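# Predicted coordinates and the sequence they were generated for:
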Amino acid sequence: MNRKTRIGILFGGRSAEHEVSVQSAKNILQAINKEKYEVVLIGINKEGRWRLKKTSELSLLSEGSSITRLNREDEGAVLIPEEREGNLLPFFSEKELKKVDVVFPVLHGPYGEDGTIQGLLELANIPYVGAGVLGSAVGMDKDVMKRLLREAGIPVVKFLTFDRSSLKEIDFGRVRDELGLPLFVKPANLGSSIGMNKIKKKEQFQSALKEAFQYDNKILIEECIKGREIECSVLGNDDPIASLPGEVLPQHEFYSYKA
């Protein structure tokens, strides 16, 4: 009898999207084919500590929960890069040395979707699900991504980029004249619309800047356009397959984290 492929689901993490990641891991755990795959849950709390978690523990977490507590019985996880191809992910404990065949990173935002964890897995020569280092890094940084899209001739909304050191120099009047009203302020490297605000008047501007800079050292200010949000998943390397397109229909004024 062939042994099941052992998949390490990596979730949680240090970013502001920690709770979103926990919910994503729950969804994957529920949907995965248990007849074909053996799941090893690797939870990362907000301090960055790696621990093996029980599937029953994850299933009991409610929506919006975080990995706030590390149980004493949780096993610590250690990643050791080695030279041979197909190296696995060892976890040292008093019980046994566990390994996984492939890692499924379900980390959202910085340290998860920005190429950092992908680089770690590349160094360890461990197969993983998702985009590689470069694709992840470019896709996470909205400023870099928009510049590359624009260079390729793909239309993007007008935007301005600022870093934290220029906070006092960001002038509402100049931004309004260039982008119009309303406009959006958002962190450059974050997802789930966290830290994003729609600005309709000057009085909202400074607080939106400060909130965006809480999550990133670089922010984007974008013009507001009326458009549709279409999403499509693509899976595969040499012979990729694409899902049917889906459309996000927010019930609020815009697609915010709360929405």
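On my side now, so go ahead. These numbers were taken from a predicted model, which means no experiment stands behind them.

# C-alpha only now, for contacts and for neighbours.
OK.

# Can you classify the residue nearest to the spatial centre of the chain as helix, strand or coil?
Among the residues of the chain, the one closest to the centroid is residue 108, at 2.1 Å (C-alpha atoms, centre = their mean). Under DSSP: H, G, I helix; E, B strand; the rest coil, the three-state class of residue 108 is coil.

# List the contacts of it.
Contacts for residue 108 (C-alpha atoms under 8 Å, 6 or more residues apart in numbering) come out as 12, 13, 15, 17, 18, 20, 21, 191.

# how much space between the first one and residue 51?
To residue 51, residue 12 is 11 Å away according to C-alpha to C-alpha, to the nearest Å.

# A further structure is provided below for comparison with the first:
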Amino acid sequence: MGTELKNEFGKVGVLFGGRSAEREVSLMSGKGVLEALRSKGIDAHPFDPAERSLAELATEKFDRVFIALHGSYGEDGTLQGALEQLGIPYTGPGVMASAIAMDKVMTKRVCLSQGVPTPKFVALDAKATSSQRLKEVAAELGLPLMLKAPHEGSTIGIARVESEADLQAGFDLCAKYDDVVLAEQFVKGRELTVPVLGSGRDARALPVVEIRAPQGNYDYEHKYFSDDTQYLCPAPLEEALAKRVQALAVEAFKAIGCTGWSRVDFMVRESDNEPFMLEINTSPGMTGHSLVPMSAKATGTAYEDLCVEILRAAKLELKPAAVK
């Protein structure tokens, strides 16, 4: 099997680390993916874009790459564009879908246009929003509300605002990370996530994972390092609700043009079990606490086999033009 996979994939680069605020998580994801691929006999090599020029991707003569980068310069379409130029097939969504998904505001707009519900929101200028405007938004969306840096992930640049007195501090925190601050209606209820694999008609949702963090605080520490957070997979949901959330995940995945794999996050409102899509992650974590491997495991798919499946779907979005 090892020789077969080595011949099938050739020389593989695992891209991890990078320059975003999520570098630490990406290093953990990439290490896991690299070890998994090598355990299958695949000729896999580490590549950190923060330490090496992207020009070296061409000189390394990789036949394909596994993107285990998170956040800016890896998950936002910029790297995908460079790989298209270099003609190196890569895992996950292409340039457009990656760029849209990296912007939580644009993701909401696109998904709403396709009938995927998302919490009410207002996009605010990080440098030109007055305290009066913040109060108006709070009155419009209600308290508590969420403030987010829409181009970050891993719960970086996010604040839950409980009272009007906390508005400015929460806004200032998010404004450190972005030129836009997303003010979002707070949905009280259950936090769910759904991995989606495949493309087009073949896109399929994996089992739903429910996240139960201490005091509902699923922050950076509880997401990646704490053992206090509970993960329930498959989530203990009524079958009809589970299927609805999975269907919405696939719809959101398709709406922004995702291919290969992604993970779609939801809140299900406590009062009426209505699901609301929060965001789409086009290069989800692959650490020991990560949710895509957990969901795949519930179907009998081991971490190593999941990595191989994702790698097998690596491709180029654009067809090379004929040389005249």
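Sure thing, it's come through. Note that the coordinates shown come from a computational prediction; the quantities given were computed from them, not determined experimentally.

# How alike are these chains, TM-score-wise?
The TM-score (TM-score structural alignment, normalised by the length of the first structure) is 0.76; 216 aligned residues with a C-alpha RMSD of 2.1 Å.

# picking up where we left off before, the residue nearest to the centre of the first structure -> the second structure?
Under the alignment (TM-score structural alignment), residue 108 of the first structure maps onto residue 70 of the second structure.

# what about the helices in the second structure?
2-9, 23-39, 55-59, 78-86, 95-102, 104-113, 131-141, 167-175, 220-224, 239-255, 291-297, 303-312 (DSSP state H).

# compared with the first structure, how much does the second one deviate?
I take that to be helix 23-39 of the second structure. Superposed on the first structure, helix 23-39 of the second structure shows a mean distance of 1.7 Å to its aligned residues (mean C-alpha distance after the TM-score superposition for the first structure).

# Pull out the buried positions in that helix.
23, 25-34, 36-38 (16 or more other C-alpha atoms under 10 Å).

# That one - contacts with which helices or strands?
Where contact means 3 or more C-alpha pairs under 8 Å, 6 or more residues apart in numbering; DSSP states H and E, helix 23-39 of the second structure is packed against strand 11-15, strand 43-47, helix 303-312.

# switch to 10 Å and redo it
Packing partners of helix 23-39 of the second structure (3 or more C-alpha pairs under 10 Å, 6 or more residues apart in numbering; DSSP states H and E): helix 2-9, strand 11-15, strand 43-47, strand 64-67, helix 220-224, helix 303-312.

# cool, and the last one?
When contacts are defined as 3+ C-alpha pairs under 10 Å, 6+ apart, helix 303-312 of the second structure sits against helix 2-9, helix 23-39, strand 64-67, strand 189-199, strand 259-269, helix 291-297.

# so where is it in the first structure?
Going by TM-score structural alignment, helix 303-312 of the second structure sits over no part of the first structure.

# And the fifth one, by the same measure?
Counting by TM-score structural alignment, helix 95-102 of the second structure falls onto residues 133-140 of the first structure.

# quick one: that stretch to chain centroid distance?
Taking the mean of its C-alpha atoms, stretch 133-140 of the first structure sits 11 Å from the chain's own mean (C-alpha atoms, centre = their mean, to the nearest Å).

# got the contact list for it?
Residues outside stretch 133-140 of the first structure that contact it (C-alpha atoms under 10 Å, 6 or more residues apart in numbering) are 108-110, 112-122, 130-131, 144-146, 148, 188-191.

# ok, residue 12 and residue 51 of the first structure, which is more surrounded?
For residue 12 of the first structure versus residue 51, neighbours defined as other C-alpha atoms under 10 Å are more numerous around residue 12 (32 against 21).

# What is the aligned counterpart of the more buried one in the second structure?
Per TM-score structural alignment, residue 12 of the first structure is aligned with residue 17.

# who's in contact with that match?
Contacts of residue 17 of the second structure by C-alpha under 10 Å, 6+ apart are 23-31, 46-51, 68-70, 74.

# how about 7 Å then?
23, 24, 26, 27, 48, 50, 69 (C-alpha atoms under 7 Å, 6 or more residues apart in numbering).

# How about residue 11 of the second structure?
43, 44, 62, 63, 64.

# separation between the third one and residue 87 of the second structure?
If you measure residue 62 of the second structure against residue 87 of the second structure using C-alpha to C-alpha, the figure is 10 Å.

# ok, residue 208 of the first structure touching residue 185?
Yes. Using C-alpha atoms under 7 Å, residue 208 of the first structure is in contact with residue 185, at 6.4 Å.

# Quickly list what's touching both of those two.
In contact with both residue 208 of the first structure and residue 185: residue 197, using C-alpha under 7 Å, 6+ apart.

# quick one: which of these two has more around it?
Comparing residue 208 of the first structure with residue 185 by other C-alpha under 10 Å, the one with more neighbours is residue 185, at 25 against 19.
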